[in-house]
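Enquirer: I would like the atomic coordinates for the input below:
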Amino acid sequence: MRLPRTDPVLVQAAIAGALSFAHLHDLAQAAGQHGWKAWAYPVSVDLLLVAAWHRMRVLRAVGAPAPAAWTWFGIALTASLGANVATAGLLDLDQVPAWLRILVAGWPALAFFGGTLLAHGSADAGHSAEPEEESELPLYETEIAPPIPTADPGPEPVEAAEPVPALLPAAPPAAPPVAVPAALVEHARKIADDHRTRTGAPIDSDTLRVRLGVPPHFADAITAQLA
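Expert: You can find the predicted model right below:
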């Protein structure tokens, strides 16, 4: 029987995550947060780090800037690295300074504020909508052929010429398809499944646009692929 191969990168990431988790717990406990509260701090820091990274990937997929996501990613990374350095012997965990106790006590409000901004930010913020060019369709007029003169000088009956039928305007060209990244479609599919489970009805384009924070044409394209 062939044994599954172990990915060294995943093993290294698991070890680093476990150590960082433990350091954050030790620092929170030293700063006066005991019991379940000390374990909640590393969870909060890691979740904010993952949420900021996910937000950056979504914004990069639609070509939008991500300054806020980078900012909160840096804050969460600083909190994680700071705990690792503080528990390395450079800080006396039995005599934690007051400023560090204040930072640890204020972290829940800061993490809640950052997570809310990341969850409800708009993907197309900072992009001005470009006005769509209106296609000018040619106008066709009905022409009437003039009567043909004859050699007889007497009164000639004038025959009404048959009008040339007006040409119908050409149909506007179809809009080019929108290229949607596969990762964004998979994320949208999870949101659509969750919406169907909760409401019993398929998700519509407007609701999907709000949940993903993408422009309307991206939401329409993703909805068409989920149908």
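
Enquirer: make it CA atoms for all contacts and neighbour counts henceforth
Expert: Will do.

Enquirer: ignoring the adjacent residues along the chain, who's closest to the residue nearest the centre of the chain?
Expert: Residue closest to the mean C-alpha point of the chain, counted by C-alpha atoms, centre = their mean, is residue 58 at 4.1 Å. In space, and not counting its chain neighbours, residue 58 is closest to residue 184: 7.0 Å by C-alpha to C-alpha, 6 or more residues apart in numbering.

Enquirer: this one next, for a side-by-side:
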Amino acid sequence: MSRSIRVDAVLVQAAIAGALSFAHLHDLADAAGQTGWKAWAYPVSVDLLLVAAWRRLRTVRRDRSAWFWFVIALVASLGANIATAGLLDLDAVPAWLCIVVAGWPALAFLGGTLLVHSTPAPAAPAQAVDAPAAPEVDVHRTDEPTAAPAPAPVPELDPTPAPPPAAAPAVPAALLDHARKIAETHRASTGAPMPADVLSARLGLPAPMTSAIAAQLQLT
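Expert: This is a model prediction of the structure:
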């Protein structure tokens, strides 16, 4: 209920303000020499230009031409209201005001035509950022991916280094001659070379020395 009362009050206020402004414009045009139906057409022309400019501003807020014609129509409406408030003698209207009133139809026609037929400047398109292309995936592929070959096993290294081979002991010449005689005697009696272990038992020497003597005998 309160909403309907508020809407009705706004409409009544708008009707009163429009009627008063309409009457003031009519009186000013009639005083400037525009009598008869012409005096009634001036308020309609001013209000239509004001409405057209306002509708244009609702569509394009930054339209300078719409703001220009809106101000022109508003000044014409407010000027008529102020002029008929007793500040202007309607029985002796200045010549410049008669010229302005007489030239208003052409000015209003120009403004209305420009507001209706002009098109707003298109907004600059946003620059598209090239996104990196996504890799193509073959959805029809059924084979399993090939597994990477297993790395070859690395042989484990013995942390303890092997001892270097012991140098062969030096064999004295007299000992080597004695061993050669024993070996020759064994070959003469058996017809076969004397084994190293038998030579080692006969000489009673350690194994490294016996091996060195056996190597010497085999070389000679």
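
Enquirer: ok, now how distant is the residue nearest to the centre of the first structure from residue 46 of the first structure?
Expert: Separation of residue 58 of the first structure from residue 46 of the first structure (C-alpha to C-alpha, to the nearest Å): 19 Å.

Enquirer: same deal with residue 67 of the first structure?
Expert: Using C-alpha to C-alpha, residue 67 of the first structure is found at 19 Å from residue 46 of the first structure.

Enquirer: neighbour count winner among the two?
Expert: For residue 67 of the first structure and residue 46, the more surrounded residue by other C-alpha atoms under 10 Å is residue 46, and the numbers stand at 19 against 10.

Enquirer: chain neighbours aside, what residue packs nearest to that one?
Expert: Here the nearest residue to residue 46 of the first structure in space, its sequence neighbours aside, is residue 76; by C-alpha to C-alpha, 6+ apart that works out to 7.3 Å.

Enquirer: which position in the second structure aligns with the one you found?
Expert: Superposed on the second structure with TM-score structural alignment, residue 76 of the first structure falls opposite residue 73.

Enquirer: for the helix or strand hosting its match, the distance to its chain's centre please.
Expert: According to DSSP states H and E, residue 73 of the second structure maps onto helix 64-82. Offset of helix 64-82 of the second structure from its chain centre (C-alpha atoms, centre = their mean, to the nearest Å): 47 Å.

Enquirer: what's the mean deviation for it versus the first structure?
Expert: Following superposition, helix 64-82 of the second structure is found to deviate from the first structure by 1.0 Å on average (mean C-alpha distance after the TM-score superposition for the first structure).

Enquirer: picking that back up, so the residue nearest to the centre of the first structure is in contact with residue 186, correct?
Expert: No - counting by C-alpha atoms under 8 Å, residue 58 of the first structure stays clear of residue 186, with 11.7 Å between them.

Enquirer: just give the number of residues close to the residue mapped onto residue 99 of the second structure from the first structure.
Expert: With the correspondence set by TM-score structural alignment, residue 99 of the second structure lines up against residue 102 in the first structure. Residues near residue 102 of the first structure, counting by other C-alpha under 10 Å, number 11.

Enquirer: mind checking the SS state of residue 126 of the second structure?
Expert: Secondary structure assignment for residue 126 of the second structure (DSSP: H, G, I helix; E, B strand; the rest coil): coil.

Enquirer: count the neighbours of whichever residue in the first structure pairs up with it for me.
Expert: When the first structure is aligned by TM-score structural alignment, residue 126 of the second structure is paired with residue 130. Neighbours of residue 130 of the first structure under the rule other C-alpha under 10 Å: 6.
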